[in-house]
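sequence first, predicted model second:
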Amino acid sequence: MNYENLMKKATALSLENDRHIREIAAIDLGSNSFHMIIARIVNGSIQILSRLKQKVQLAKGLDKNGILDQEAITRGVNCLALFGERLQGFKPENVNVVGTYTLRSAVNNDEFLRQAKAVFPYPINIISGETEAHMIYAGVSHIQPESGRKFVIDIGGGSTEMIIGDNFTPIIARSRDMGCVSFAKHFFPKGEITPEAFERARRTALARIADLAECYQALGWQHVLGSSGTIKTVHQVIAANLDPDGVITAGRLDFLIERVLKFERFDELKIAGLNDERADVFVPGLAILSTIFDTFNIVQMRYSDGALREGVMYGLDQNFQVMNIRQRTAEGLAGQFNIDRLQAERVSKSVVQLAQQFHEWQASEFADEMQEIILWAALLHEVGIVINHKNMHRHSAYILANMELPGFDREQQRLLATLVRHQQNAFHSDEIGQFARYTPLDVLSAIRLLRLAILLNKSRQATETAEKISLKTDRTLWQLEFEPAYLTRNPLVRQDLKLEQKNLIEIGLELNVQ
């Protein structure tokens, strides 16, 4: 791992403490559901205040001639009236509302806008498919930790967006008219499930994306990420039935297809992880997703919490174009919780000094990822001190486990919280919990590295930095060697190391100190 670059990330936290607070709202008028996010910008970071979602299913009211019926318009307008109540007092420049596939397809969308204006005082922007794709990519990029080239797929109620990009920059973005609501209406009109209807849906989906396959595969990608309801539901069903990691693969999709085709109707679908409100769009969404996997030869996909509404939200402020999303998140937390940045930097330097000597990772493919999260844990381990010093490790873990942390997926956020939870005092390995991605021994090793780094800097500004620390490790025995006379000059460090030895012995681990 490039430790020089890692330390640059650690020390890049801005010393400015911008106290400007701005409340913003982002609304996505989708073909299946309307979503609203209320947030505020504090210290350069976004804090989510509330999320509202209402199933409207506009696409069900769109006929073959592109006319949106009055029942669908009424459902949408009533939802906007509800949103408008929550937005009282918001300035128009702080509210961004976008309409997607159904509204751009409806030839009478002006009638929807006219009726909406009577109850909702903010402008509604009906965006093109390509603009929607760009916003979805921005939403995923601002939330997910993956860097490099990404293939982002979003299956909505009326359209599907497919984007390949590098970091924050989309290279190719396409939107095609196929969605879980429109396909349900066309191929499963009475809610009946048959293999023939499922195959017709797949053939239609293939016809609409086949022309993209060669170009997209030529560009290639490092990561595949999926967003919005259909992919979220598939992720949840896989996690509940096959593997808690929820990773989507072609084989797992085949398992789900075989499972759902045993049912005859949408209202009979009873599968762990499938919410009742998604039952009527799950099967058509599955047909589209499986076709995308086959067409683009996708190996695996991870679910992303970021989607169109997050892209709309982050588009309200130009200051969010930061290449390292975790850095931006850490900056916001450092300002919000008044972290002692000098102490955070001291602990971070010690973590890097120790981690670069550790080579015993069991899951080597996650070694770089784990070491970077250890660094962020070193930077943020004291966030809980704002509550009080007593049980700070518990307060810090609670804050990091429950806050919105753009740049960290859920497994990474759990690891971050787990590391700071066990940063001090005695602990038992069975308290750590199981992870889908990381091995128990690797998590335990990460905890040990962080604990040692914090221990070496307990004296804060009075800390004498050890110029040379040698760390040799195997599965249970670690050997720590300092420069001559260091422990003699630092009796408190020596005392704390003896206590750490005792704590480790109680869980079957050893630490030799010289």
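Yes, it's here.

make it CA atoms for all contacts and neighbour counts henceforth
Noted.

how about Q479, secondary structure?
strand (DSSP: H, G, I helix; E, B strand; the rest coil).

so how far is K55 from it?
58 Å (C-alpha to C-alpha, to the nearest Å).

next one: A377
A377 is 38 Å from K55, by C-alpha to C-alpha.

check L80 too.
Taken as C-alpha to C-alpha, the span from L80 to K55 is 12 Å.

hold the first one in mind and look at this next one:
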Amino acid sequence: MIPNKAAIIDMGTNTFHLLLVELYEDRFHTIYKEKIPVKIGQGGISQNLIHPDAQKRAFHTLKHFRSLIDGESIKSVFAFATSAVRNAENGPAFVREIKESFGISVNVIDGNEEAQMIYEGIRFSGSLNGQTALMMDIGGGSVEFIIGTANEAFWRKSFEIGGQRMLDLFHYHDPIHSEEVDNLTAYLKENLFELQEAVDLYRPTALVGASGTFDTLTDIYYHTLKLQKTKNQQVFQLPRKSFDEIADKLLTLNKEERLKIPGMIPMRVDMIVVASCLIKFILQMVPVDVLTCSNFALKEGAIAQLMGKHSLAPAVSR
């Protein structure tokens, strides 16, 4: 029996998400959702540590989330932590303190589980059609790639090359220097050879991006069209030509100028430059005319699993 009400907490490296839902057998209703740029990876991710300032921001946010959960009298709380926490030497102590202080048990998921939950979220959104798609989710700590269809995932893998890591390694100047872009591209080529092998094997013909950076890119695109996204829409299309125009522009602007772009939100303004470089790199592997953007990702994948809509076929991870 699925709980009638549930709270999902996605403790990402850049953003903490809270989703309060009513669950039904064939659908869910969102009671409340919120995202806060905790930036738990800031100042420590390159040293495999959660910085004390980041811990303070995390605890402050979780206290706020706890009060919202209690306000809805929700007993079923599902909290997930990803790259920054799973790689941090002080991650276990951090998780214990969350349990002691807020009564929230955090499930620190590995990269394979994270990729699977993202796949569940993407397929739940209705983003997948008959084509074999390369799916990607750009987090602050890791990037997940899945190759599959609406029926099954053929291959999935998590790479610890997320936005905060790329920022720390390559984005020293603002606007970013062309040499830094070249160094980042060389780094991606070196670190994503397994993805290239999987693309060569399965030959995906569609590219689906989950949440985060892709949400912001489509927001910017919709502003150029003077259109509003509808609340009930989970899937958006971003023409390749429009993505290229937006990405090329982002590479020439500093932070203050990027913030002025209609559709830009402050929590994405730093990572969107290196994230756009990553998408450009992926488009060399899968040269599509249109990018499909799903605003369902890990937390909706958790809901899909709660509702029993998860994939029955285990994906192969190589």
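Nice, I can see it. Values in this document were obtained by computation on a predicted structure and should not be read as measured data.

in terms of neighbours, single out the busier of L80 and K55 of structure 1.
Set side by side, L80 of structure 1 and K55 show more neighbours around L80, with 23 against 16, by other C-alpha atoms under 10 Å.

hang on, that one packs against P121?
No - counting by C-alpha atoms under 8 Å, L80 of structure 1 stays clear of P121, with 9.7 Å between them.

quick one: the strands in the stretch 251-400 of structure 1, in order.
Listed from the start of the chain, the stretch 251-400 of structure 1 has strands (DSSP state E, counting those that start in this stretch) covering 300-303.

which helix or strand contains A6 of structure 2?
Assigned by DSSP states H and E, A6 of structure 2 belongs to strand 5-11.

just say helix, strand or coil for S147 of structure 1.
Following three-state DSSP, S147 of structure 1 is assigned to coil.

what's it aligned with over in structure 2?
For S147 of structure 1, the aligned position in structure 2 is N129, judged by TM-score structural alignment.

residues contacting its match?
Contact analysis of N129 of structure 2 by C-alpha atoms under 8 Å, 6 or more residues apart in numbering lists T149, A150.

run the last query once more with 6 Å
If you count contacts by C-alpha atoms under 6 Å, 6 or more residues apart in numbering, N129 of structure 2 has none.

surely A59 of structure 1 meets L29?
No - judged on C-alpha atoms under 6 Å, A59 of structure 1 makes no contact with L29 at a distance of 11.1 Å.

so which residues make contact with stretch 154-171 of structure 2?
Residues outside stretch 154-171 of structure 2 that contact it (C-alpha under 6 Å, 6+ apart): 111, 139-148, 180, 271, 315-317.

out of those, grab the one that's most surrounded.
Using other C-alpha under 10 Å as the neighbour test, the contacts of stretch 154-171 of structure 2 are led by G140, with 29 neighbours.

looking for the alignment partner of that residue in structure 1.
G140 of structure 2 maps onto G157 in structure 1, with residues paired by TM-score structural alignment.

surely that match meets N32?
Yes - between G157 of structure 1 and N32 there is a contact at 4.7 Å, judged by C-alpha under 6 Å.

what's the spacing between the longest helix seen in structure 2 and its chain's center?
Counting by DSSP state H, the longest helix found in structure 2 is helix 52-71. In terms of C-alpha atoms, centre = their mean, to the nearest Å, the centre of helix 52-71 of structure 2 is found 20 Å from the chain centre.

same check, this time on stretch 33-41 of structure 2
Worked out by C-alpha atoms, centre = their mean, stretch 33-41 of structure 2 lies 12 Å from the chain centre.

same deal with stretch 193-202 of structure 2?
When distances are taken as C-alpha atoms, centre = their mean, stretch 193-202 of structure 2 is centred 21 Å away from the chain's centroid.

okay, and that stretch goes to which residues in structure 1?
Using TM-score structural alignment, stretch 193-202 of structure 2 pairs with 210-219 in structure 1.

in that stretch, which residues are buried?
Y216 (16 or more other C-alpha atoms under 10 Å).

show residues contacting it.
Outside stretch 210-219 of structure 1, the residues touching it (C-alpha under 6 Å, 6+ apart) are F296.

how many other residues sit next to G130 of structure 2?
Neighbour count for G130 of structure 2, taken as other C-alpha under 10 Å: 9.

cool, and K309 of structure 2?
Count around K309 of structure 2 with other C-alpha under 10 Å applied: 18.

repeat for H171 of structure 2
Using other C-alpha under 10 Å: H171 of structure 2 sits among 21 other residues.

quick one: what's aligned to it in structure 1?
The equivalent of H171 of structure 2 in structure 1 is F188 (alignment by TM-score structural alignment).

and what of F65 of structure 2?
By TM-score structural alignment, F65 of structure 2 lines up with F83.

and what about the closest residue to its match other than its chain neighbours, helix, strand or coil?
Sequence neighbours aside, M36 is the residue nearest to F83 of structure 1 in space, at 7.4 Å (criterion: C-alpha to C-alpha, 6 or more residues apart in numbering). Secondary structure assignment for M36 of structure 1 (three-state DSSP): strand.

please apply the same query to I31 of structure 2.
Applying three-state DSSP: I31 of structure 2 is strand.

is it true that it touches L18?
No - using C-alpha under 6 Å, I31 of structure 2 makes no contact with L18, being 10.6 Å away.

look at those two and report which has more neighbours.
L18 (24 against 13).

what about D26 of structure 2, how many neighbours?
9.

and it, which of the three is it?
Secondary structure, three-state DSSP: D26 of structure 2 is coil.

need the nearest residue in space to it, chain neighbours excluded.
With C-alpha to C-alpha, 6+ apart as the criterion, D26 of structure 2 has its nearest non-adjacent residue at 7.5 Å, and that residue is M307.

now do I257 of structure 1
L286 (7.4 Å).

for the stretch 351-500 of structure 1, what spans make up the helices?
Taking DSSP state H, counting those that start in this stretch as the criterion, the stretch 351-500 of structure 1 carries its helices at 367-380, 392-402, 410-421, 440-455, 486-489, 491-505.

let me know how buried the counterpart of A302 of structure 2 in structure 1 is, in neighbour terms.
Under the alignment defined by TM-score structural alignment, A302 of structure 2 is paired with V312 of structure 1. By the measure other C-alpha under 10 Å, the count of residues near V312 of structure 1 is 25.

ok, V312 of structure 1 - contacts?
Counting by C-alpha under 6 Å, 6+ apart, V312 of structure 1 has contacts A26.

go again using 10 Å as the cut-off
25-28, 37, 95-98, 132, 134-136, 138-139 (C-alpha atoms under 10 Å, 6 or more residues apart in numbering).
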